[in-house]
Each structure stands twice: as C-alpha cells, then as structure tokens.
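>>> compute the structure for the input listed below.
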Amino acid sequence: MAKSKKTETGTERPARGGGLFAYAPAPESPAAAGEIATGYGHFIGGEFVDSSGSEALKTVNPATEQVLAEFAQGTEEDVDRAVRAARRAFADWSALPGSERAKYLFRIARIVQERSRELAVLESIDNGKPIRETRDVDLPLVAAHFFYYAGWADKLDYAGYGPNPRPLGVAAQVIPWNFPLLMLAWKIAPALATGNTVVLKPAETTPLTALRFAEICRQAGLPKGVVNIVTGDGRTGAALTSHPDVNKVAFTGSTPVGRAIAKQLAGTRTKLSLELGGKAANIVFDDAPLDQAVEGIVNGIFFNQGHVCCAGSRLLVQESVQDELLDALKRRMGTLRVGDPLDKNTDVGAINSAAQLARITELAEAGEREGAERWAPDCELPGAGYWFRPTLFTGVSQAHRIAREEIFGPVLSVLTFRTPAEAVEKANNTPYGLSAGIWTEKGSRILWMANRLRAGVVWANTFNKFDPTSPFGGYKESGYGREGGRHGLEPYLNVEALDV
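As a prediction, this is how the structure comes out:
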C-alpha cells in the first residue's frame, strides 16, 4: 500500500491504489468554515447571551482531537429565558399571514445556499463526516427543507388538518450529532411554517453549525425570539423537554432517552414526536442487480460512518447468491478511502467522538466473542482522531448482539434467508421499525414485501434516499410521529386550538 500523506488539516490520509492511479490528496481548506470563536453563549431573543452558569463544554474535531471551541452548558435558568423569549415572540409570529412567514423561510433557504460551502466545511470539522457528504447531501437537503415548508406556510388550510389549523405555541426541539444541520432543518422549518416558535438544543459534540444558523436567522431578519438556541448536554435537554411552558417536544436521538421523555410527558398536554434508533434490514434477492445492490449496501451502512438511524446495518441475502454478493462487496469495501474528512476523495470519515468509538468497538468485539466471523479491508488509519475500519460480520445469528443492538457505526451484520416469507420474518425480528431496503427485479415482490415489513420507510432497489416531500419515521422502539412531507406539519398543528 502506498505511504499515507499529510493533508493541510494535519490528519493523515492513506493513498489508495498504486503507480499512476494512486489518489492524490484533494483537501478542502478549513479556512472556508469562517471564523470559529473561542467561546460561545446561547442565542436567546435574537441575541447571543452569556449563560447564567459558569460551566463550559468543549467541542473537538474528531479527525484530530483538537479543541475547536468552548460553549455554554445551559442551565435551567437559561432554558427558562429561552422559553420565555419564544413565548413572547409567539403572538406576533403566529398572527402573521402564512405568506409573510414563508418569506422568512425562503430567505433562510437562500442564505443557506449562499453560505453552503462555509456550512459544509464547518459541519465536517465539527462532526467528522466527509466533505463530499456535507457538500453534496446535507446542505442541499437543508435548503430544500426550508424551501419546501415555505411553500406550505400559506396553504395550511388545504393540508388535510381541518379548515383552520392552529399552531401549538412553543416547540422544544432536541437534535442529535449525526446530521446536526439537517436535523435542525427537519425540525425548525415545519415549526416556523405552521406559526410556532422554537427553542432548540443541539448535541453537545456538534453545536457549531446550529450556532452559525443563529447568525443566519439574524441575517434573514427573523423576528427576535422566533428561534432560540440553548447549548449544553443532556441536563440542558432534560430541562428543556420538561419545561412547563412548552407545547410541543420533538426529539431525535437514542431510544432510552426517547423512552424517558415519553414517561416524563405522559399525562400532560404537551405534544410529542420521537425519532429514535433503528436496525434496518437490507434484503437482497437472487434476481437482484448485484452490482447495483453492492453500491446500495455500501451506501446503506458506510454513509456517514454508519452514524445513521436508518442505516442498513443488517444485510439479509438469499442463500443462492450469498458467496457472489459477498465477494463483490468485499472488493468494493477494499476501495473505500478512510481518512481526512476535508479530503474530497474520502469515503469514510472520523467517528464522531471517543465515546461513540468505544461503543462501536465494544459491540464489534462482542460479535467476535459470540462466534461471528469479522472481516475488514486492509487500510491505514490516521494516528490521531477517532477511526474505525468499515467492517462486516458473517455467520451472524439473530441472537447475536450485533444483529439486535444498534451499533451506529460502519459495521454490517450478514444473515441469510431462503424464501421471501423467511426474509420478512427475519427483517421484522427486531425491536426497531424505522427502515428497510428491498433488492429484486420483480415489482410484485417489492409490493408484497413492503406490505409485510414493519418499517416506516421501505426503499426499493436503492437506500438512504431522502426528499423533503416524503415523510420519515418509524414504529415500535424507533419512535412515533413523522417528519418531512405534508405529514411533517401535523406534529406542529392543533386543529382544536390548544389554549396558549
């Protein structure tokens, strides 16, 4: 293997291939992210303000372990200030005609597009995902969600939720670290379109793009208090979701935390939507286009380092094509480039945090202990940062932890089946129900399978395809409620006019 090379960000990226066809580094400049302050407060009432407490947290670049910035640990007092600011702004914001609210959302979408390179680089630095994903997937979808819900803002009477749908009031929103800016857009765009105001808490490992979005809100002239951002860890999130003056809680994250929030809000009038974990089955039949299926499998589990709730982390392959498919899959995995997220050639970036790397490592070791066969391509990993090779396990049974638990990393478990009925049984044998994929040339089989799979999203001959017009959400321990599409309006509306 060719010797690894230093990029301008200081991380090492192994050259792949050899001779004339070795990949040269193609780094994106970290300077494109703009100035990152040494410290950040909260964004409350249209202004950046200091925390009422003295505790500060640090966010690091997972590819280098270098500290990027400090940010405030939100207190109950900070959360209360933000909720009160959102409550004050609600009366005027909800009274605006939908066409006027739409103008602000359109303006935000255009600014996101104008600043997309800056935001993409900042996201990759703070999160660890490859720049080509933030640039080509995340940022276009962020803008698309604001454009889409801007279009709904003056058409709510025709959305199917009654002739006079009303906003709920103040929405408390807690987002995860795997798609920081995209999850922000999924939540803020429909909330604002329907006339609600927002208090959002970003994940403690990836706060920077949310804080940069606060600048965009000011640039767009959004009225003060309509969007408020309070940073901090789970303590801040708990204070926000339990605040007595919020009318809606939207949470994306782990199933245990979602379960705790549901218990906390049981018996209250606070509306709740949860988008939680997943353990999706990617099902390949013997008549599938195998080369296309291999690309779908790779995209399904190694996109964003496997940090995807709907990742195709269980591969169910029909026995007759198992060997052929796995040979092709291993060849394809051998071409994946792991390294510097700011290198435009990188396929798999850094794991988001040391804690997440430890979780992935522990579950992979459990797979080996329980008898599954582990395989990963031979590739150098940078000396600093949090890294994990793309990995697959064969000889996996449904009793193995790697087949049951969400790993949230670049680890694929391979199981086999003989009949469509067996595939359905194995696919549904999970506490989760977020997504699934079907690979076959038969349209009738796709429909037969889709009707029987207990999953909120079922992809056919593709995987991990998202569109703001299409609803997303799950069943069972994957949560409830839908985000995206017309369905994404409903969690922020009350046709019976809740008193606020």
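>>> contacts, neighbours, all on C-alpha from now
Noted.
>>> skipping its backbone neighbours, what lies nearest residue 282 in space?
residue 437 (4.5 Å; C-alpha to C-alpha, 6 or more residues apart in numbering).
>>> correct me, but the one you found touches residue 465?
No. Using C-alpha atoms under 8 Å, residue 437 makes no contact with residue 465, being 10.7 Å away.
>>> quick check: neighbours shared by those two?
residue 459 (C-alpha atoms under 8 Å, 6 or more residues apart in numbering).
>>> count of residues packed around residue 481?
19 (other C-alpha atoms under 10 Å).
>>> does it touch residue 274 like I think?
Yes. Between residue 481 and residue 274 there is a contact at 6.4 Å, judged by C-alpha under 8 Å.
>>> dump the residue contacts of the most centrally placed residue in the chain.
Closest residue to the average C-alpha location of the chain: residue 179 at 3.5 Å, with C-alpha atoms, centre = their mean. With contact set as C-alpha under 8 Å, 6+ apart, residue 179 has these partners: residue 138.
>>> to compare against the first, here's the next sequence to fold:
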Amino acid sequence: MDVTHDGWIRRAETLRFTGSHLIDGRAHDGGGAFTIVSPRNGHSLAEVADAGAAEVDLAVAAARRAFDDGPWPRLAPAERGRTLLRLADLIEERRVDLALTVSLEMGKPITDAHDIELRALIGTFRWYGQLADKLTDESPHTPPDTLALVTREPAGVVGAVVPWNFPLTLAGWKIAPALAAGCTVVLKPSENSPLSALLLARIADEAGLPPGVLNVVAGHGSVAGRALGLHPDVDVLAFTGSTAVGRHYLRYAADSNLKRVWLELGGKSPNIILPDAPDLEQAAATAAWGIFFNQGEMCTAPSRLLVHASVAERVTEAVVERARALRVGDPLDPATEMGALVGQDHLDRVLDHIHTAVDDGARLRTGGERVLAETGGVYLRPTVFDHVDSRSALAREEVFGPVLSVLTFEDLDEAVALANATHYGLAAGLWTSDLSTAHQVSRALRAGTVWVNCYEEGDLTVPFGGMKQSGNGRDKSAHALEKYTELKTTWIQL
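Just a heads-up that it's a prediction; the model follows:
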C-alpha cells in the first residue's frame, strides 16, 4: 500500500460502498434511502438504506431468534472467543479499507483512522476473544446440606447505538463484550457514519458469526434509534452520544419493557495544570493535542484548561503557539494533523458556540473561523479562548469541536471547585509532581477517569465511563461484561 497522499487518494477511488442493512446474515434494502456526503470535499459517497420501524423489527426478530433458538449463546465460551479472534484477524486484513471509510465519512485524518481507530477496534475484539472463556461463576460457602451457585448468563438481545466520532472503536466496545457474553446484537450506527459499520458487519459475517447474531441497521436516531429504544424484545440498550439523546433512551425504556439502559454521554472535561507539573511544556503540548485531536469531536476532550495563575501566561502562550502551527487539511494527507468536522450542521453549531463566547466577553486568542471552504469540505481553524468566565456557556456547555477555554485559579481548592462545576463527569486531567496532591485531587474530582501527568492514556484492562450526567456503566475491561449479563442464583437442597 502506497501511504503517500496520492496513494491514499488512489486507494479511496477504488472503494465501493455497501449501503444495505445486514439483517439475519443477509443484505436488506427496506426503508427509504439517504445520501452520505463526505466532509472532506462535499462529494457524495453512497446511498444508504434508511431503516424505519419495520426494518428495526426485522433486525430485532432475527436477533431474538438467534438468541432463543440459535447456537451462539449455547457455544462453549472458548468457541465464541475463537470466532471473535477470527473477526479480529479479518479486520486486520481489511484495515486499510475500513480506515479509509472512516476517514471519508467523518473527516478523521487517515493516519489517526488507520493507526489509532483501527488499532483500537482490532485490539478490542482480540481482548474479548481471549477473555471469553476466562470468566468464572461463584459457589458461596453455605450450610453443608445445601449448594449455592451464582452464575452469570447472557442478558439477551442488545441494542447498541453509537455515534460518528469514533464509529468503529465505540461499536467494538459494545459489540465485542456483548458477543463474548453470548448475547446477540442489533447495532445502529450514526446516520453520519454508517458505511464503516456496514462494512464491519460483512466482515463479521465472513468470520463465521451465525445469522442474526450481529445485525446492523442504518438510519436516523429519531426513527430507527427510537424504534430500537422502544422495542419490547430488546433486553439491553447501550448508547454513546449526547446527554440530551440519552434522556430519550431512558424514557423509551420506561415506556416499553424497562430494558436496562447503559449510557456513555457528554463531557466538559477539566485539565488542571499546577505550577509543579513535571514538565510545563509537555503539559501545554498535551493540552493542545487533547483538544484538537479528532477535531475536538470527543466526549473526553480536555476542553477546559484550568491553569494556576502563576504559570497561566506561559502555558497559554505555548498552547496558542501549537494551535497556530497545527496543520489542518485533507484527511487523506498523512501530514494532516486535524481533518474535517463531520458536517456543515455541526460546523454551524460549533461556530455558534464561538460567537456566543465572544459576545460573553471571552478573549479569542487564535482560530474561530472556517478555513479551506474552497475545497467543499468542512474545516475549522483550531480555536483558543482565554479570560473565560466560569459561569459562561463556553465553560459549561459541550462544544464537541476544536475549541479550548482557558480558566485560571489561585489555589488547589479553587481548582477542584472549578473542575467539578459542571453537570458532566466523564474525565479529567491533572499535572503535578506531588504524589499526595495527585491522590487527593484525583479522589476529589467527580469523573470516571482521571489522568495524572498524561491524557487519553489507558488500555482495555481498565474501565471507561462517566459520573453525573456523563452516564453510567462502563465500557472496556472485564467490567463491560456486567452490562450484558444477568446474575442468577441457584440454591440446591442436598
């Protein structure tokens, strides 16, 4: 594979996208259709089947048959694990095409799509494939004339709804543990990025998943997502997306069968830099990387940089300098550091946040404007504000774009108070050389993940999820299986 800019463009021109749903192991074109437009250049990529309630019914019925009567839940866990490992190998073989599909449909730089997103997806299926036969049940100590068994059994049909910012990584975080547990799945990808998920479904079929075990329906959240949330034959609903939409899924569960709903929602993550940070330049560089990586379209993005007043000017200048030097451009250019935002509507929302911040008195240090409009693509210059009021919309609302707000503090108590002054609680960062401070502040921060002297680090051994209005439950690690299993107690009188 020629990994130059021209080489990626030539390979992209050979792609032929599949826009059909995959239901019960077969392509299905029911429902209407909608067009996927690439934010890279505004060109149409494909026509995709648009699922309505009827298509969701078919997919859920297939998943229900596969769970109630099919072999998947009844396979030895080791056999399920071997299938997931075969799937990981096939994804590796199709890595280039999957990465290109992600890059074209949502604007992610091809290097990030290939080296980060696909690495995460492959690693996820391998990790859960290896874990599948290593879970244990319990036999508590009971009186000698009894035997108690506590078994963990697959929960049933899982509805998974995932967003466009990491369309394959987040799908993998839900699909892999659900399948390892013995569940069957109906996946609804975002209407902005269904092509990669539909390709993944075909690869899963090649790996030997029985029909109906993994079904993928493309469609809009207000129709297909709603139908999945309300469906009485869905036992578990796993959703990643905005807090506003997460509320809908809780209502759908209440209005239907009280299905369990697991939510990974928005964030307004603080990144606290103390004067004793081990390396202030590294802290500033990581702060800039964190907010501009993936075009800032991340729920964990460190969008609030909280800096001690004594080092605020130095750190802010370093972040602004890096923002101005960042290369924004064609996602298929390996030299690109920040690609296109997902679409025009999203760009308009981000620009609205920027205009509101200016009106609220924040100082725009760099960026704040659309660039490369002549390409037909959707690009925004990396943006940094300082002099941000902690009560302002910019300091409180999730922008979900490459927009950083810098706030200052005088002491540690103020830093913690500012960090926790949000409805969200997904992630946080802290930079300090003091071990006691690291422990004390980490405990005080109301966030599901706290990174100390780093950001966005970790692997599949650790859980991921939020507190407060950032959601519940955990993706990644063995803890993810808790979402897709039920505990059963069997008490035997001997």
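>>> need the TM-score between these chains.
Here the superposed chains carry a TM-score of 0.92, computed using TM-score structural alignment, normalised by the length of the second structure; 473 aligned residues with a C-alpha RMSD of 2.0 Å.
>>> higher neighbour count, residue 437 and residue 465 of the first structure?
residue 437 (31 against 9).
>>> can you tell me the helix or strand for that one?
Using DSSP states H and E, residue 437 of the first structure sits within strand 435-439.
>>> which part of the second structure matches that strand?
Mapped onto the second structure using TM-score structural alignment, strand 435-439 of the first structure spans residues 427-431.
>>> and the matching stretch, how far out from the chain's middle?
19 Å (C-alpha atoms, centre = their mean, to the nearest Å).
>>> mean per-residue distance, that stretch to the first structure?
Compared with the first structure after fitting, stretch 427-431 of the second structure has a mean deviation of 0.4 Å; criterion: mean C-alpha distance after the TM-score superposition for the first structure.
>>> what's that stretch in contact with?
267, 269-274, 276-278, 283, 300, 302, 438, 442, 445, 447-455, 466.
>>> buried ones in that stretch?
For stretch 427-431 of the second structure, burial by neighbour count (16 or more other C-alpha atoms under 10 Å) applies to 427, 428, 429, 430, 431.
>>> against the second structure, where does stretch 181-195 of the first structure fall?
Under TM-score structural alignment, the match for stretch 181-195 of the first structure is residues 168-182.
>>> and residue 344 of the second structure, what's its match in the first structure?
Per TM-score structural alignment, residue 344 of the second structure is aligned with residue 354.
>>> kindly provide the distance from its match to residue 277 of the first structure.
Applying C-alpha to C-alpha, to the nearest Å, the value for residue 354 of the first structure to residue 277 of the first structure is 20 Å.
>>> need the counterpart of residue 443 of the second structure in the first structure.
In the first structure, residue 443 of the second structure lands on residue 451 (TM-score structural alignment).
>>> correction: residue 477 of the second structure
By TM-score structural alignment, residue 477 of the second structure lines up with residue 485.
>>> that match against residue 491, yeah?
No. Under the criterion of C-alpha under 8 Å, residue 485 of the first structure is not in contact with residue 491, lying 11.7 Å apart.
>>> these two: who's more crowded?
residue 491 (22 against 19).
>>> excluding its backbone neighbours, what's nearest the equivalent of residue 27 of the second structure over in the first structure?
Using TM-score structural alignment as the criterion, residue 27 of the second structure maps onto residue 48 of the first structure. Leaving aside its sequence neighbours, residue 48 of the first structure sits nearest to residue 42 (C-alpha to C-alpha, 6+ apart; 5.5 Å).
>>> and residue 442 of the second structure, by the same measure?
The shortest distance from residue 442 of the second structure to any non-neighbouring residue, by C-alpha to C-alpha, 6+ apart, is to residue 450 (6.2 Å).
>>> where's the match of residue 477 of the second structure relative to residue 282 of the first structure, distance?
From residue 485 of the first structure over to residue 282 of the first structure (counting by C-alpha to C-alpha), the distance is 24 Å.
>>> ditto for residue 230 of the first structure
Distance from residue 230 of the first structure to residue 282 of the first structure, by C-alpha to C-alpha: 37 Å.
>>> residue 312 of the first structure -> the second structure?
Mapped onto the second structure by TM-score structural alignment, residue 312 of the first structure lines up with residue 302.
>>> its match belongs to a strand?
No. In this structure, residue 302 of the second structure is coil, not part of a strand, as judged by DSSP: H, G, I helix; E, B strand; the rest coil.
>>> residue contacts, it?
268, 269, 270, 271, 287, 290, 291, 404, 428, 429.
>>> out of these, grab the one that's most surrounded.
residue 270 (33 neighbours).
>>> which one in the first structure is aligned with it?
So, by TM-score structural alignment, residue 270 of the second structure is matched to residue 281.
>>> so who does that match touch?
Going by C-alpha under 8 Å, 6+ apart, residue 281 of the first structure touches 312, 313, 314, 315, 316, 427, 435, 436, 437.
>>> what of residue 417 of the first structure?
Residue 417 of the first structure neighbours (C-alpha under 8 Å, 6+ apart): 316, 317, 318, 319, 423.
>>> identify the residue nearest it in space, chain neighbours excluded?
Residue 417 of the first structure sits nearest to residue 318 (C-alpha to C-alpha, 6+ apart), 5.0 Å away.
>>> one more: residue 441 of the second structure?
residue 416 (7.1 Å).
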